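In: Take a look and give me a structure for this.
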Amino acid sequence: MSDNDFAIRMTGVTKIFGDDPQAALALLRAGKSKADVQAETNHVVGLDNVSLDIARGQIFVVMGLSGSGKSTLIRHVNRLIEPTAGEILVEGTDVLKMGLPDLRTYRRNNVAMVFQKFGLLPHRSVIDNVAYGLEVKGVGKVERLERAAKWIETVGLSGYEASQPRQLSGGQQQRVGLARALALDTDIILMDEAFSALDPLIRSGMQDQLMELQKSLGKTILFITHDFDEALKIADRIAVLRDGAVQQEGRPEDIVLKPANEHIEDFVREVNKARAIHVRTIMERGAFDECQYSVPADARCEDVLPYFAEHQWVGVTDEDGNQIGRVTARRVIKALARYTPGANEG
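Out: Sure thing, here's the model as predicted:
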């Protein structure tokens, strides 16, 4: 695939914080670990040779523990942070070669960002917060307020247009931040721990809303989180970072079923596998008798579990509703219990 087939393509991106990053980079490339580089140079490796291809229309989740480099990575996409080495292409354009005027235009028109701390302007009303990015872009007052009102309604905050941020709950404030990003109508949205400050129930609701919006909007979303369950719920693909380096990248079920190392095994040990594994991964393809119940191929195991109280198998359908196979209770049980090379047989 060419560079233009991806919304975001990062190749060999490395970031070292310190006064002489090139000297530290030489040590890193010579095989020194992040800890060794820091001990010898007092420089911190934020990212270590990160390469990621993010396709258009994906929710791509980057996850890892605190200090793994997640937030450093996402800030490279809109060049809030300059890399020490590497290449970053967005929609086929080299972001690192942009001069200040082009970079300013790029940030206004190509990428929008949703922050963990909401980032709302406390002296502005909800509608003026949502319209702020449009104001910066030079959109006229009438048009920007109309567009802002539309997105306020979309995220479920109709009636709060004149409210101040301090009058809103945390979940409502995050909805304002999401509406502000959507109002810019960029193809790419960057979300840095966007839901992590919210209570669990509100957080789950925001995840559901994001997934529902994505069905109609088809944005490219780069989403940062430390919560593996959140990653499994919303991601089309996941990359796991540790010490600034990518440990594994793939579909959620690939990471759960085939962890690349002990670090990722620790992540997935207690995870809800029923939420991670899609039916398409374990289904039997072929012509079978029609079943009373069926699910789409993108359904997850947790979606079919209730049917097995009365049925041994459930039909699986394609996008047009045609049955293309089935998934049996036995296959689901095997997948959830323990992955082995033969788990998809029988």
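In: alpha carbons only for contacts and neighbour counts from here, please
Out: Will do.
In: how about the spatially closest residue to Arg124 that is not a sequence neighbour, what does it touch?
Out: Of all residues not flanking Arg124 in the chain, Gln164 sits nearest, at 6.5 Å (C-alpha to C-alpha, 6 or more residues apart in numbering). The neighbours of Gln164, taking C-alpha atoms under 8 Å, 6 or more residues apart in numbering as the test, are 122-126.
In: Contacts for stretch 169-184 next, please.
Out: So stretch 169-184 is contacted by 108-109, 112-115, 118-120, 126, 129-134, 147-148, 151-152, 154-157, 165, 189, 194-195, 197-198, 202-203, 206 (C-alpha under 8 Å, 6+ apart).
In: another one to check against the first:
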Amino acid sequence: MTPPAVPPPAASPASRTASSLPAAATVAAPPAAPGPGPSARPPGSTTATASANGAVSLPASGRDARDGGGSHPSAPVLLAVQNLWKIYARHDRRIDVHDPEAVERAEARGAVVAVRDVSFRVRRGEIFVVMGLSGSGKSTLVRCLLRLVEPTAGRILVDGDDVTAMDDRQLTAFRRTKVAMVFQHYGLLPHCTVLENVAFGLRLRGEPRPVQLQRAREALARVGLEKWAGRYPAALSGGMRQRVGIARALARDADLLLMDEPFSGLDPLIRRELQDELLRLQAELHKTIVFITHDLQEALRLGDRLAIMQAGRIVQVGRPREIIQHPADDYVRRFVQDVREAAALAAGPLRAAAPEPVPAKGGTGLVP
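Out: Okay, the predicted model is just below:
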């Protein structure tokens, strides 16, 4: 099956800013009604303005301000995921995913479908954010991409290479050269210095020692930790440890960077600083990133495109403002409700009297 096409992004990543909502996203506000005042605005909401016709204009997001994301429309597809499934079944029973009744019978016997027929593509230089509630399958999905979790069915292509068909030797080489991962809980080696932690992936790859240290120092300088190279992880704060994890991934200069909720365990201010840091690094390095999060504000701030997951499925893919303006279903609508309500509150007496437009039925919402 041919994977869905990617919508054309527009300009270079260097023009990104750091606001948290989509560019010029005009959201039709609901009719005026008694309700909470401005003090009830959801925390973290960004100020919206109302135009003369009553529509609400949201300020530009760093990721969506160019009306299309971080990669150029002619950029090649680096990652293609085709009809990916992951089913956890007792005794590792083989299940025909092409037979809906077989899948239903397996679920009735206790099988868990963590990833269900997922397809998407990511172009070079793009930050592709996968978000959903806990248990939606997003972390399982990202682990399937480098086969830390073995998929049940489907294909994963990275730069044309079929990851799902690789043997152990090829998979090890792929993990060491083509992809790098940043985990939520850092994954640092406590008995190694910061410099040694950053150089660890290069050491596994067999790079000469001088090359390891040079690249590790360069990566630490990019994240502002060059003065901490000789310290141990225990001496660092949580935010600094996560910077070390990012530096370790950058030092390997991998084509694909996977980030599994890397900032979710941090305090809000530290989290925002690291988001700024990631945007700054992306403007310089133009990496291809798959970023996992459960936080809508983070997704809107960082993502060129967003994929919303529910119960193992991707229910909508689109640019941030497309998802806010045209949620595919009630599940997505609930995700973006706070953003829309903040815009309506900011509109005040200029709220539009017309009802909110409803997206046309019939599409799956999978392809923007």
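In: coming back round to it: tell me which of the contacts of stretch 169-184 of the first structure fall in helices.
Out: When helices are assigned by DSSP state H, the members of the contacts of stretch 169-184 of the first structure inside them are 108-109, 126, 129-130, 132-134, 147-148, 151-152, 154, 202-203, 206.
In: and the aligned partner of Arg94 of the second structure in the first structure, what element?
Out: With TM-score structural alignment as the criterion, Arg94 of the second structure lines up with Gln22 in the first structure. Taking DSSP states H and E as the definition, one finds Gln22 of the first structure inside helix 21-29.
In: Do a quick rundown of the helices in the stretch 101-250 of the second structure.
Out: For the stretch 101-250 of the second structure, the helices defined by DSSP state H, counting those that start in this stretch occupy 138-145, 168-177, 194-205, 209-222, 238-251.
In: re the thing from before, just the buried members of the ones in helices among the contacts of stretch 169-184 of the first structure?
Out: 108-109, 126, 129-130, 132-134, 147-148, 151-152, 203, 206 (16 or more other C-alpha atoms under 10 Å).
In: ok, so of the residues you listed, who is nearest Asn78 of the first structure?
Out: Relative to Asn78 of the first structure, the closest of these is Arg108; by C-alpha to C-alpha it sits at 10.1 Å.
In: so that closest one makes contact with Gly138?
Out: No. With contact defined as C-alpha atoms under 8 Å, Arg108 of the first structure does not reach Gly138; the gap is 10.2 Å.
In: wait, doesn't Gln212 of the second structure sit right on Asn197?
Out: No. Between Gln212 of the second structure and Asn197 there is no contact under C-alpha under 8 Å: 10.6 Å.
In: show me where the stretch 201-350 of the second structure has strands.
Out: Along the stretch 201-350 of the second structure, counting by DSSP state E, counting those that start in this stretch, strands occupy 256-260, 288-293, 305-310, 313-318.
In: who's in contact with the second one?
Out: Taking C-alpha under 8 Å, 6+ apart as the criterion, the residues outside strand 288-293 of the second structure that touch it are 78, 122-132, 138-139, 142, 255-262, 264, 299.
In: hmm, 7 Å instead?
Out: Applying C-alpha atoms under 7 Å, 6 or more residues apart in numbering, the contact partners of strand 288-293 of the second structure are 124-131, 138-139, 255-261, 299.
In: okay if I get the contacts of Gln164 of the first structure as JSON lines plus distance to Asp303 of the first structure?
Out: Shown next, in JSON lines, are those (distance: C-alpha to C-alpha, whole Å):
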{"residue": "Pro122", "distance to Asp303 of the first structure": "42"}
{"residue": "His123", "distance to Asp303 of the first structure": "45"}
{"residue": "Arg124", "distance to Asp303 of the first structure": "43"}
{"residue": "Ser125", "distance to Asp303 of the first structure": "41"}
{"residue": "Val126", "distance to Asp303 of the first structure": "37"}
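In: Please spell out the PyMOL selection for the buried subset of these.
Out: Here is the PyMOL selection string for the buried members of the contacts of Gln164 of the first structure, based on 16+ other C-alpha under 10 Å:
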select buried, resi 125+126
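In: Can you tell me which of the contacts of Gln164 of the first structure carry over to the second structure?
Out: Retained in the second structure (both residues aligned by TM-score structural alignment, their matches' C-alpha atoms under 8 Å) from those: 122-126.
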